[in-house]
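Trainee: need a 3D model of the following:
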Amino acid sequence: MCGIAGIFHLETAKPVDPDRLRKMTDALGHRGPDGSGIWTAPGVGLGHRRLSIIDLEGGAQPMLTPDEAQILSFNGEIYNFLEVRAELERLGHQFQTSSDSEVILFAWRQWGVDCLKRLNGMFAFAIYDQRSRQLFLARDRLGVKPLFYARVSDGSILFGSELKALLANPLLRRDPNITAVDDYLAFGYVPDQTSLLKGVKKLAAGHYLLLEQGKPEPESVQYWDMDFSQRSKGSARDLEEELVELLKQAVNSRMISDVPLGAFLSGGVDSSAVVALMAENSRRAVKTCSIGFDQQSLDETGYARAIAERFQTDHRERIVAADDFGLIDTLADHFDEPFADASALPTYRVSELARETVTVALSGDGADEAMAGYRRHVFHHAEERVRGLLPQSFRGPVLGWLGSVYPKADWAPRPFRAKSTLLSLARSGPEGYAEAVGVTTPSGRRSVYSDALQRDLGEYHAEQRMIDLMENAPAQNGLDQAQYADMKMWLPGDILTKVDRTSMAVGLEAREPLLDYRLMEFAAKLPANLRVHKGQGKYLLKKSMEKYLPNDILYRPKMGFVTPIAQWFRGPLADQARDISSGGALARTGWFDGKALRKVADDHIAGRSDNSRLLWQLLMLDKSLQRLFGL
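Mentor: Got it, this is the predicted structure:
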């Protein structure tokens, strides 16, 4: 795992200032503490920070082919590099190192952009080809590894693994993109399709960009996509066996490492399944680690300990205080753009714990998206059945009216919170799901915006981004649409951003075997009843793991990392909640109504309503604005 950065002059081959490139590269030092390097030529410069994982002696970058015709800067891992290398050797290529980086270089030389179809891994890389004067930027299929880029005033394109690499270049303009503010407040993260800085782009998952000197900047090209439009025809038993084999292949391929390797273990289905298959494939005790909380209702270490004992892992756990909010500024520094998923706090802590003994850790991320594991998937699937029975002409006016008059009861158990369900059923499936997956509703956001921001936003509607994804998804039903949209927005924008930034912050490589693209393609073809069955998500995955894991792990309610932010804003963070309305960067933007923000804070602190998620969003936005714009 590493960090990459670069400068490419698209119009003419102007010289690249090595000092500027070095500053961009050094901004990513936390991603690569083991080494750094830059390479420049007329019109182009590539930078690299290295975290050594494979071929510790021979994998230094930027890496050049022996004839210096192609140069690579690469972040990630190619899990099938040995198979691709063997194929390239049969075609006559000779290798000087044992690294996966060199495999990418020769794969590009042999197949050009089609090399991406042969690579199974997590990656973001840049290859400059001196013969064609082309720069090839590519990102892995699911978007595990990030890549930012922007055109600047001298005609060059800057790129880097994190936004801070671009920010280190003085030519990058720091103008805010106000539609991204609405996106962020809608979803709790800035989606991959946009950025908080105007003019900055993120190369989308499963896309590449091929730039050539002397030619206009092209649009990125999609080389892979999820497809829910087909269905597997095998029996449930056959599909279960196929799933287990794919899981084994995915886990085993991610256990190749020349440095100590372990796993995150939460005690949930996904991480427990990964650990079970690691133990089956390992001659030594698997190193596992867990984070627990001193508040019993939030603590899952007992379940993790049971799995560790079952598979005799070398297990470590650490209990942190439920009021462990001291990382807020650290996280704001590492995420650059505002990020409001509070589970980033414990994810940082478990990465920190893992890094004490390993350099690589496998995680269970990805199964919820692939196998319909979120409760919202189950609810949406049930709602879609109702929509199929009742026409929109009835649902819109009747259920919409009932939802409008039904009392709001956020404090009540989910089955008694009918208001949101009625309002969702009154809309189309995509419209209902887009709001269900969000943090704040359109009306909730508009209630705290200033008149000026509302005027500037005009008819912009953040949820439309997800609605469009669902309506245009290669899908057969509403569940397919919801999962597709989550994989295009939620997965890269929230889950993978969280894991990448928190693990890289401590110099740890996180690998996600459940995001193996072959496994994802298999899951997308499963009949809906093998994903959601009798109110249970991830049905086939759980069935397939019954031979490995006990039922109290497989079928207990999903918990995940939970942070008590509601209590924080009524206690130690109460003053920060009040300051948001008047003393911080938010107030200086003029985007928000100070009186409305004060009411949000006062109502929460007094216990009249639970506004903790909105307050957390506003706090993280405030800290991000301070860093990005000096407000």
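
Trainee: going forward, measure contacts and count neighbours with C-alpha atoms only.
Mentor: OK.

Trainee: contacts only, for Asn169.
Mentor: Listed by C-alpha atoms under 8 Å, 6 or more residues apart in numbering, the contact set of Asn169 reads Arg20, Leu21, Lys23, Met24.

Trainee: count of residues packed around the residue nearest to Leu46 when sequence neighbours are not counted?
Mentor: Spatial nearest neighbour of Leu46, excluding adjacent residues (C-alpha to C-alpha, 6 or more residues apart in numbering): Gly6 at 4.4 Å. Neighbours of Gly6 under the rule other C-alpha atoms under 10 Å: 29.

Trainee: next: Ala126.
Mentor: Residues within reach of Ala126, counting by other C-alpha under 10 Å, total 28.

Trainee: in which helix or strand does the most centrally placed residue in the chain reside?
Mentor: Geometric centre of the chain, nearest residue: Leu496, 2.1 Å, by C-alpha atoms, centre = their mean. Leu496 belongs to helix 496-505 when assigned by DSSP states H and E.

Trainee: helix or strand right after that helix?
Mentor: Beyond helix 496-505 on the C-terminal side, the first helix or strand identified by DSSP H and E is strand 509-511.

Trainee: same for that following strand, what does it pack against?
Mentor: Judged by 3 or more C-alpha pairs under 8 Å, 6 or more residues apart in numbering; DSSP states H and E, strand 509-511 is in contact with strand 360-362, helix 496-505.

Trainee: and this one, so I can compare the two:
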Amino acid sequence: MCRIAGFWDRDGDEATAIAMRDALAAGGPDGCGLFWQPARGLALGHRRLAILDLSVAGHQPMTFGDMATAYTGEIYNFREIRRELAAKGYTFTSETDTEVLLKGFHSWGLDVLARCRGMWAFALWDGDRLWLVRDALGVKPLYYRYTDGRLAFASELKAFFHYPRFQPEIDPDALTSYLQYGYVRAPRSIWQGVSQVLPGEALCWGSDGTFTRHRYWDVLTHLQQGEQERAAWLARPAAELEAELTAQLQEAFALRLVADVPVGVFLSGGTDSSLVAALLQERGTSPLKTFTIGFVDGTDEAPAARAIAQHLGTAHAELYCTEAEAQAIVPLLPEVYDEPLADSSVIPTVLLARWVRSQVTVALSADGGDEQFYGYPRYARLQGALRYPRWLGRLGQPPPWVWLVLSRRVNLREKYAKLQGIWQQGDRRSQYETTVRHFLDADLQAVGRAGTGPSAGDDPELSWPHFMAWQDIEGFLAGDILPKVDRATMHVALEGREPFLDRVLVEYTSRLPPEFKYPSGQSKYRLRRILGQRLPLSLLKPGKVGFGAPIAAWLRGALQPLCREYLDPTRLQREGWFCPQTVQQWQADLRAGRTQDGQKLWSLLVFQLWQERWGGCGR
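Mentor: This is a model prediction of the structure:
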């Protein structure tokens, strides 16, 4: 795993390329390199985190003939592809996947990616064209700026501050997206003029000035294929499919152990991470290293993880933190996340990554299981809401005393607003987005941002679970979950790997019918059956317990000083992004217990902290 940055700019210079590259040194402390062609103004910069072939033979950027690449990621089956290339006459001077990718691209072009199982983001010069490519699920980030025939790219936004043509101006539409979802939805970034390469996308700029966009993979294709094959799948015995699924999981998980450095697993005590640990432990000859974080004075998942680790026989370690230690991370978040991300689970993720890096260099997590096996409560809640008559959406608001009495324990007012929004929408995409949004249109208008109305887009013929899985994979997973883990791990030079997001595995699970994976609305039914053959399910932590922090309580207590500073009305008025009166009222409601919804205020606080660090201009 590494970080990359560079440009193709006829007026660019070597010093700029080095500055962009070295802005990402935290994610690549083991070496650096630069491919520089001054006549073209072409620069490919690379910061190395050595995982495979730790020798100088793995130095990047790597060249072959007139080709060059700066690459980050891992191709876990690279040895298999290497043998195929060797049979065609290619020779190799390293034991790296980078060399396999480069020579594979020379042989097959973009089609090499159909052979690769892994994660990646890379820039590749083929002698005439520059390619920017991102892996199928978007595990590794890649941003670019293309204006007036000049291209710049980087793994993280902070590198663009060293590119002279970059002007840090916040994109108002991206800010709205951030408020709605808690993250900026691709292809936008928070900065005007800077975009994200989409998951499964390859962008190509030619020497003749041409630009082409290739979507070489998307999950929708496989979900639709599954709908067409549904009868054939359901005709097969469930036990046969379950055995086949188990074999797919075992293969995908085992591939993630390929490394020349120590590897461990994040173990939360939930279904997904427990299954990763169980399947890997049963194939190994030595104890798997597993890691858990617990909180002395808060939600603690460590006991469940400890019991599972003892049953499986892993080499288990725990880190216990106080709430004060967790809260101390909040002001530091903009250093880790150079694009605002309002998921409160970034806090324990940062703490866990920092500690685990002292033990191993590679850590496996279990992200992607919820999306493939319908683990989020909203799958059942949305379909349940749609069973009620739509005329309920025309009901007005109850008297204020109702919220005063009933909202002291739960976010009843916010839940009612979402239900009304769902009932008022006439298409599935808008119903889904109402379910997942933090800020509805009324909230946006109250805080001084324009509402966006129903979202436009295709509504392919998919079953409800498949439709939601598609939206979650392309939205929440790619925009929130994966950046959360990537930035936290790479900030401390820890390589994070995602066993559930093996491309071949996702293609297979996307084709499986919901009736098999989700019988009678039982989330993760098949994963739990497979896990139940390896440990007592009673050991798992109960229900779907999030990894987030008790943000509402913190905003009423320990984070009040930050709120007073960064959500100060005078400051908000000067910057011009948010309505000070609304923000004051929301804070008063939270302090008085009239609401338990701290998410909106947390989103605003995270943005304000980020804005101070990265110098965005006011409106």
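
Trainee: what's the TM-score once they're superposed?
Mentor: Once superposed, chain against chain, the TM-score is 0.92 (TM-score structural alignment, normalised by the length of structure 2); 599 aligned residues with a C-alpha RMSD of 2.1 Å.

Trainee: touching, the residue nearest to the centre of structure 1 and Tyr189? I think so.
Mentor: No. Under the criterion of C-alpha atoms under 8 Å, Leu496 of structure 1 is not in contact with Tyr189, lying 11.5 Å apart.

Trainee: returning to that earlier point: and the contacts of Asn169 of structure 1, which of them are buried?
Mentor: Applying 16 or more other C-alpha atoms under 10 Å to the contacts of Asn169 of structure 1, the neighbour count classes Arg20, Leu21, Lys23, Met24 as buried.

Trainee: name the nearest residue to the third one, ignoring sequence neighbours.
Mentor: Taking C-alpha to C-alpha, 6+ apart, and ignoring the residues beside it in sequence, Lys23 of structure 1 has Ala168 as its nearest neighbour in space, at 6.1 Å.

Trainee: closest to Ala205 of structure 1 out of the contacts of Asn169 of structure 1?
Mentor: Nearest to Ala205 of structure 1 among those, counting by C-alpha to C-alpha, is Met24 at 22.8 Å.

Trainee: thinking again about what came up before, next step: the contacts of Asn169 of structure 1 restricted to helices.
Mentor: Counted as lying in helices by DSSP state H, out of those, are Arg20, Leu21, Lys23, Met24.

Trainee: can you put these in TSV and add distance to Arg511 of structure 1?
Mentor: Output for these, formatted as TSV (distance: C-alpha to C-alpha, whole Å):
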residue	distance to Arg511 of structure 1
Arg20	31
Leu21	28
Lys23	28
Met24	25
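
Trainee: my read is Gln481 of structure 1 is in a helix, agree?
Mentor: Yes. Gln481 of structure 1 sits within a helix when classified using DSSP: H, G, I helix; E, B strand; the rest coil.

Trainee: give the closest residue to it in space, chain neighbours not counted.
Mentor: Met470 (4.8 Å).

Trainee: how big is the offset of the helix holding Leu496 of structure 1 relative to structure 2?
Mentor: Once superposed with structure 2, the aligned residues differ from helix 496-505 of structure 1 by a mean of 0.4 Å; criterion: mean C-alpha distance after the TM-score superposition for structure 1.

Trainee: in structure 2, what range does that helix match?
Mentor: Helix 496-505 of structure 1 corresponds to residues 482-491 of structure 2 when matched by TM-score structural alignment.

Trainee: need the contact list for Val492 of structure 2.
Mentor: When contacts are counted by C-alpha under 8 Å, 6+ apart, Val492 of structure 2 touches Ala26, Gly27, Ala353, Arg354, Arg357.

Trainee: ok, the third one - contacts?
Mentor: Each residue near Ala353 of structure 2 by C-alpha under 8 Å, 6+ apart is listed here: Ala488, Thr489, Val492, Leu494.

Trainee: repeat the analysis, applying 10 Å as the threshold.
Mentor: Listed by C-alpha atoms under 10 Å, 6 or more residues apart in numbering, the contact set of Ala353 of structure 2 reads 266, 291, 293, 363, 485-496.

Trainee: the stretch 451-600 of structure 1: helices as residue ranges?
Mentor: 451-457, 463-471, 478-485, 496-505, 517-524, 539-544, 551-554, 565-568, 574-579, 585-589, 594-605 (DSSP state H, counting those that start in this stretch).

Trainee: just those: most buried one?
Mentor: Among the helices of the stretch 451-600 of structure 1, ranked by average contacts under mean count of other C-alpha atoms under 10 Å, first place goes to helix 478-485 (a mean of 26).

Trainee: mean deviation, it versus structure 2?
Mentor: Relative to structure 2, helix 478-485 of structure 1 is 1.2 Å off (mean C-alpha distance after the TM-score superposition for structure 1).

Trainee: where in structure 2 does that helix fall?
Mentor: With TM-score structural alignment as the criterion, helix 478-485 of structure 1 aligns to 464-471.

Trainee: how far away from the center of its chain is the matching stretch?
Mentor: Taking C-alpha atoms, centre = their mean, to the nearest Å, one finds stretch 464-471 of structure 2 lying 18 Å from the centre of the chain it belongs to.

Trainee: any common contacting residues for Leu496 and Tyr189 of structure 1?
Mentor: With C-alpha under 10 Å, 6+ apart as the test, Leu496 of structure 1 and Tyr189 both reach Trp490.
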